[in-house]
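Visitor: Sequence first, then the predicted structure, then my questions.
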Amino acid sequence: MALYKFAALPDVEALKAPLAAFCCARAIKGTLILAPEGINGTVAGTPEAIDALADYLFAHGPFGDRLAGAEVKYSFADSAPFLRMKVRVKPEIVTLRAPQVDPNRQVGTYVEPEDWNGLIERNDVVLVDTRNDYEVGLGTFQRALDPKTANFTEFKDYVARHLDPARDKKVAMFCTGGIRCEKASSYLLSQGFEEVFHLKGGILKYLEVIPETQSRFSGECFVFDERVSVGHGLEPGHASLCRACRHPLTENDRQHEDYHEGISCPYCKADKAKHEAAAERQRQMELARQRGHAHMGDAAGSDAERRRREKKARAEQSRQANKA
């Protein structure tokens, strides 16, 4: 379940621990970000656990009805896409650092996925991808401008340098799930842009409901979990992550001479410190595999606990044998 909602949550500190306990008690994993302006995150668990969490967040939990109407998307994975559960409190649920922006007060015009193609094919519409450069590199909409930002806070500088409210009368924007565009569209309106549009539900909703034969999206959409990317129908994509720098990699990237599985890639080829750490991690993973043990996350913790129990049982058997 991926969700976000801009809502007044002045009691985020009090909400954090109960929410984390609720999720952990049901083996839900992922990340939820709480801030005074709302909630954002993606989590995974059994269908029953996710249904229970939805009820807790949107109906019968301590949030009351403050999260009613949240943007929520459901999808399925063959294996757990997250290793642990984290609930974090931050100043913003998506960081822009623009105090004048308030999506609860003003945002751009929402455009349903079914109407998106018609809008972005118009010659009088400037189409902007609000995501970061590494996300755009995996896939984007045809004709979209790439701000080439390393993080969302740089989007303000891009607007100042490349967009002009006197010239760009109609601006359409999109992002992964819709949340960044809530702030981006609110920011453009605060800067004097008159007509601002954004894709409701983001790329993920578009890929879910628009047939591939009608799609204007090329490539795959980066997602912030172990799937790395998804394609049309939200099917898992073909991208992977560099374990040294966490940059998403295409098949062409993995054919590059600077790519070494688990150790380095073309995007971090000069960072020797990252390579050494990644090489040691890769070595530990290989040793774990040779021994038939898990290496990461809860699986590794469970594996270690199993080995401790087995060792304790053998010691107890030895002790009993010695007594006999």
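Guide: Great, that's in hand.
Visitor: drop to CA atoms for contacts and neighbour counts, all remaining ones
Guide: OK.
Visitor: how far out from the middle of the chain is the helix or strand encompassing Ala277?
Guide: In this structure, Ala277 is located in helix 272-291 according to DSSP states H and E. How far helix 272-291 lies from its chain's middle: 26 Å, per C-alpha atoms, centre = their mean, to the nearest Å.
Visitor: Just the buried residues of the helix or strand just after that helix, please?
Guide: Using DSSP H and E, the next helix or strand after helix 272-291 towards the C-terminus is helix 297-323. Across helix 297-323, burial judged by 16 or more other C-alpha atoms under 10 Å covers Asp303.
Visitor: ok, back up a step: return the angle between stretch directions for the helix holding Ala277 and helix 297-323.
Guide: On the basis of axes from the mean of the first three to the mean of the last three C-alpha atoms, to 10 degrees, helix 272-291 is oriented at 50 degrees to helix 297-323.
Visitor: For helix 272-291, buried residues please.
Guide: By 16+ other C-alpha under 10 Å, the buried positions in helix 272-291 come out as 274-275, 278-279, 281-282, 285.
Visitor: and what of stretch 140-158?
Guide: For stretch 140-158, burial by neighbour count (16+ other C-alpha under 10 Å) applies to 140-141, 144, 146-149, 152, 155-156.
Visitor: ok, structure two:
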Amino acid sequence: MQTGPILNISCYLFVSLPDAAALRDRLHARADALGLKGTVLIAEEGINLFLAGLPEAVRTWVDELRADTRLKALTPKESWSETQPFQRLKVKVKPEIIRMNLPTVRPDKAPRAPALAPATLARWLDQGHDDAGREIVMLDTRNGFEVDHGAFDGAVDWRLHKFSDFPAALAAHRGELAGKTVVSYCTGGIRCEKAAMVLEAQGLTAWQLDGGILKYFEDTGGKHYHGSCFVFDEREALQADLSPAR
């Protein structure tokens, strides 16, 4: 097993990738050659990845990935661990990079939902309302067991078992969000980006937390958030300083 410092990265990008299968083979070969482990999901709607390895190897792989002009906008979030948190390397082609089961929701084919910078969210939460004076609702789009590790103070938690439960939960609770500014959030931004599109389609005032909880931790130190953030690797959860929770 590789020992530290191990660089851990996570990022996603909604972008049209009709050659997902061919791209999968190329990315797998290079990641394997560089000794990286983790998961890369590719679909026609984009890419979603969590990888770890020696810093130079990780950054070499990312540089090669971003040489594809379609993927130039990828901006990985970084954290560190003493040992490799993943058991193996998996690079897979999927129908969606985050499953929602709403074929009409295609972020790669539509304008991005409004994104709220972490610093702006922290300021809104400090003042108790958005810049228009509206009540803020923090809407957690993660699974219930993830929320149990930590969440924003007073966040709405619909106890989702999986992300594809979100549309039905929204249909049941839409009235509770009307007239308020809804900020959807998740671990790294991918779920709350899709969720914000659905919220907007329902006529709600919605924002996505840009970069998710991990970017919020990085930029603000985690104010207005209690607990840790669950991550899908052997570290299990990260504290506000992005170190593994113990």
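Guide: Structure received. These numbers were taken from a predicted model, which means no experiment stands behind them.
Visitor: TM between them?
Guide: With the length set by TM-score structural alignment, normalised by the length of structure 2, the two chains reach a TM-score of 0.89; 231 aligned residues with a C-alpha RMSD of 1.5 Å.
Visitor: Mark which of the buried residues of stretch 140-158 of structure 1 are part of helices, please.
Guide: Among the buried residues of stretch 140-158 of structure 1, DSSP state H puts 155-156 in helices.
Visitor: just the buried residues of stretch 140-158 of structure 1 now: which is nearest Gly177 of structure 1?
Guide: Thr140 (13.3 Å; C-alpha to C-alpha).
Visitor: what's the closest non-adjacent residue to the aligned residue in structure 1 for Asp157 of structure 2?
Guide: Taking TM-score structural alignment, the alignment pairs Asp157 of structure 2 with Asp146 from structure 1. Sequence neighbours aside, Asp129 is the residue nearest to Asp146 of structure 1 in space, at 5.7 Å (criterion: C-alpha to C-alpha, 6 or more residues apart in numbering).
Visitor: got a list of what the aligned partner of the one you found in structure 2 touches?
Guide: Residue correspondence to structure 2 (TM-score structural alignment): Asp129 of structure 1 is matched to Asp140. Shown in contact with Asp140 of structure 2 (C-alpha atoms under 8 Å, 6 or more residues apart in numbering): 147, 151, 155-158, 184-186.
Visitor: Tabulate the residues you listed in TSV, adding columns for distance to Ser10 of structure 2.
Guide: As requested, the contacts of Asp140 of structure 2 are arranged in TSV below (distance: C-alpha to C-alpha, whole Å):
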residue	distance to Ser10 of structure 2
Val147	19
Ala151	19
Ala155	24
Val156	25
Asp157	24
Trp158	25
Ser184	19
Tyr185	16
Cys186	13
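Visitor: Show me the residues you listed that map onto strands.
Guide: The members of the contacts of Asp140 of structure 2 that map onto strands under DSSP state E are 151, 156-157, 184-185.
Visitor: Among those, which one sits closest to Thr69 of structure 2?
Guide: Tyr185 (27.9 Å).
Visitor: quick one, helices of structure 2?
Guide: Counting by DSSP H, one finds helices in structure 2 at the ranges 20-33, 55-66, 118-127, 144-147, 166-177, 190-201, 212-220.
Visitor: between the ones you listed, which gets nearest to Phe14 of structure 2?
Guide: Nearest to Phe14 of structure 2, of all the helices of structure 2, is helix 190-201, at 8.7 Å by C-alpha to C-alpha.
Visitor: average distance between that closest one and structure 1?
Guide: For helix 190-201 of structure 2, the mean distance from the matching residues in structure 1 following superposition reads 0.9 Å, by mean C-alpha distance after the TM-score superposition for structure 1.
Visitor: What range does that helix cover in structure 1?
Guide: Counting by TM-score structural alignment, helix 190-201 of structure 2 sits on residues 179-190 of structure 1.
Visitor: and Glu45 of structure 2, what pairs with it in structure 1?
Guide: Alignment note (TM-score structural alignment): Glu45 of structure 2 maps to Glu37 of structure 1.
Visitor: For Val72 of structure 1, which non-adjacent residue is closest in space?
Guide: Nearest non-adjacent residue to Val72 of structure 1, counting by C-alpha to C-alpha, 6+ apart: Leu3, 4.4 Å away.
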